[in-house]
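[1] This is the structure alone, sequence omitted:
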């Protein structure tokens, strides 16, 4: 509305017949145009490697790692990984709660077949061990402790990431996603649970994604585990996830048109954030996204939130954002794409800590004194 008022004020002395032309020029000036970056030869190599290796079996995608160099040049890094394990154990021993959460994550990885214990006879075939450490975020509503695998850790001057193509950046432009989210009155957001871990990696690549763990029992030797899925912390993981999800969406652009468009244009990593005209449209988009991510890709969309309680009332409680109580509470705020969306007011906010404010004030005073 402010744009319209601005234009009317600017042309207050113009004849009526030029108003349409001025408004058209105004919106043409405001039009967003984002050029598609040209891929480098290295990025083209990574893209071609993934296209060639990608397959779909047992309702799940499998992909080969886009190697930049022959991974056989990697040295034996067992001692480095063992040293890093001891460092992690020392940190975990200081907090029983975080240690228990760490062990629980590994147990669930085993239960879900994301990893396997490597048999004794296969341990000698290990190619690389990933050091790992915890990242704790008590503000999260789901997983408080995340295991991060350090693929940048070097042994004899080389790391796992050094021999893997990072791949081109395929994330959608944040500004364009936010514009799409503000187009229509009914907003709908969700994220995909453990997106990377729903994508298998080729069997021949798995010996390069092993790690050591012994439940903080430093008396016994570490157990060797091996990933069968894309690992958080590998430089190519964002590229692999984005390429596969976008290709998957394009395959369903006819039968799941709304969901396909949302994934291709309004999804950033594992967050889908879009808007539609009506509650009926929102429920259709919800059902299509559940189908698109679900049986067809082996993924699960969760933590749904909308500014429409009618829409949320049709979504199972276990799939909604945990803070939602339809009957008694106002709709919550949720952090998405680096901003805080207040669903009740349908507004974006951002905040900063008192330390950040103090630091900013000091910078301003410093600039004024110069």
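    Okay, I see it. For clarity, every value in this text was computed on a predicted model and none was experimentally measured.
[2] drop to CA atoms for contacts and neighbour counts, all remaining ones
    Noted.
[3] how about the strands of the stretch 51-200 of the chain, start to end?
    Under the criterion DSSP state E, counting those that start in this stretch, the stretch 51-200 of the chain carries strands at the ranges 55-57, 60-63, 115-117, 132-136, 145-149, 154-155, 158-159, 186-192, 200-201.
[4] and of the ones you listed, who's closest to residue 260?
    Comparing the strands of the stretch 51-200 of the chain by their distance to residue 260 (Cα to Cα), the top pick is strand 186-192, with 14.5 Å.
[5] Identify all contacting residues around the closest one.
    With contact meaning Cα atoms under 8 Å, 6 or more residues apart in numbering, strand 186-192 is reached by 181, 270-279, 282, 293, 299-308.
[6] returning to what we had before: distance to residue 85 added to the strands of the stretch 51-200 of the chain, as JSON lines?
    Below are those laid out as JSON lines (distance: least, Cα to Cα, whole Å):
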{"stretch": "strand 55-57", "distance to residue 85": "34"}
{"stretch": "strand 60-63", "distance to residue 85": "29"}
{"stretch": "strand 115-117", "distance to residue 85": "17"}
{"stretch": "strand 132-136", "distance to residue 85": "7"}
{"stretch": "strand 145-149", "distance to residue 85": "11"}
{"stretch": "strand 154-155", "distance to residue 85": "15"}
{"stretch": "strand 158-159", "distance to residue 85": "17"}
{"stretch": "strand 186-192", "distance to residue 85": "30"}
{"stretch": "strand 200-201", "distance to residue 85": "24"}
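[7] One more to weigh against that first structure:
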């Protein structure tokens, strides 16, 4: 990784290398879209590309723009300064995600001549289930999990993109993969900003804590905003915090370092303690088959304090007569 955002080290005026490069367009799918795609079908196979950015070559003309100093031979203790140049895309370069997504689009969407119809469809599903270099593919049954593993490996290996870190809720196949690579995949894995319990097939919010000892509006705000929750999985239980913060903002305008006392301090400590000691929110990963028909119903409500909205999906309602509500 290179810090291409750094300007001149002496503090003089200048621009960084990243400022000289057009970052390209954002061709990544939204992480929420990728998370939704992995919730279809009873089984999921996830994987990522090993050293994805370093698999992309830079031509000679452009590689001369990425020069850096290093030692001639560290192992033999020859520390003579030598100028090297990067011939691979660098992690930390602003254009790196764009170049990777262009490569994936070319490999999975454009290069389909001669592919069987099943492989073309699989390539589309892999592309739609991607987020940067991570992939989550829904599978209808155990046989499809093994097929996706086999065909995806072939597709990516043809372009010198080796795959790694396979995860699936097909336990027997996960065990076989782990035995081949000499690892043991834990029951709970981090994926797309969430935690996935493979055994129980549920998605959980990351385990986060609030600062019970915070006693000023600034410290409380810092504690609440420090929770990085990309998918808003903790939003239902964080609403109390936001309502409390709104009251503080009204009571302590321009007095964010005032120490709280009495009822307000006790209220914050109750909120933080209950949040920290509460059970982690979890939702079922499986929403239904990707081939099923879904009717999406949106509901909302509001009062003087808060407005709420939620989605309910009905899968094959006429035959199953079953409803599940998803956050």
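    That came through fine. These numbers come from a predicted model, not from an experiment.
[8] Buried subset of the contacts of strand 186-192 of the first structure, written for ChimeraX?
    To isolate the buried subset of these in ChimeraX, counting by 16 or more other Cα atoms under 10 Å, use the following:
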select :181,270,271,272,273,274,275,276,279,282,293,299,300,301,302,303,304,305,306,307,308
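[9] ok so, going back, quick one, which of the strands of the stretch 51-200 of the first structure is nearest to residue 339 of the first structure?
    strand 186-192 (13.0 Å).
[10] Just give me the neighbour total for residue 49 of the second structure.
    18 (other Cα atoms under 10 Å).
[11] That one maps to what in the first structure?
    Aligned by TM-score structural alignment, residue 49 of the second structure pairs with residue 192 of the first structure.
[12] now swap in residue 59 of the second structure and tell me
    Per TM-score structural alignment, residue 59 of the second structure is aligned with residue 202.
[13] For burial, what's the neighbour tally of its match?
    Neighbours of residue 202 of the first structure (other Cα under 10 Å): 17.
[14] Does it touch residue 61 like I think?
    No. Residue 202 of the first structure lies out of contact with residue 61 (Cα atoms under 8 Å); the separation is 10.1 Å.
[15] residues bridging contact with the two, i.e. touching both?
    Overlap of the contact sets of residue 202 of the first structure and residue 61 (by Cα under 8 Å, 6+ apart) is empty.
[16] Show me the helices in the first structure, by range?
    Counting by DSSP state H, one finds helices in the first structure at the ranges 2-10, 19-30, 41-53, 78-92, 96-111, 174-181, 237-251, 257-265, 279-293, 309-313, 354-369.
[17] counterpart of the third one in the second structure, which residues?
    Think helix 41-53 of the first structure. Taking TM-score structural alignment, helix 41-53 of the first structure hits no residues over in the second structure.
[18] still on that earlier bit, please narrow the contacts of strand 186-192 of the first structure to those residing in strands.
    271-276, 301-306 (DSSP state E).
[19] Nearest to residue 324 of the first structure among the residues you listed?
    residue 305 (8.3 Å).
[20] what's the counterpart of the closest one in the second structure?
    By TM-score structural alignment, residue 305 of the first structure lines up with residue 167 in the second structure.
[21] these two touch, right, its match and residue 176?
    No. Using Cα under 8 Å, residue 167 of the second structure makes no contact with residue 176, being 11.4 Å away.
[22] related to what we said a few turns ago, how much space between the closest residue to the match of residue 49 of the second structure other than its chain neighbours and residue 195 of the first structure?
    Once flanking residues are discounted, residue 192 of the first structure sits nearest to residue 301: 4.5 Å by Cα to Cα, 6 or more residues apart in numbering. Remark: distance between residue 301 of the first structure and residue 195 of the first structure (Cα to Cα, to the nearest Å) = 9 Å.
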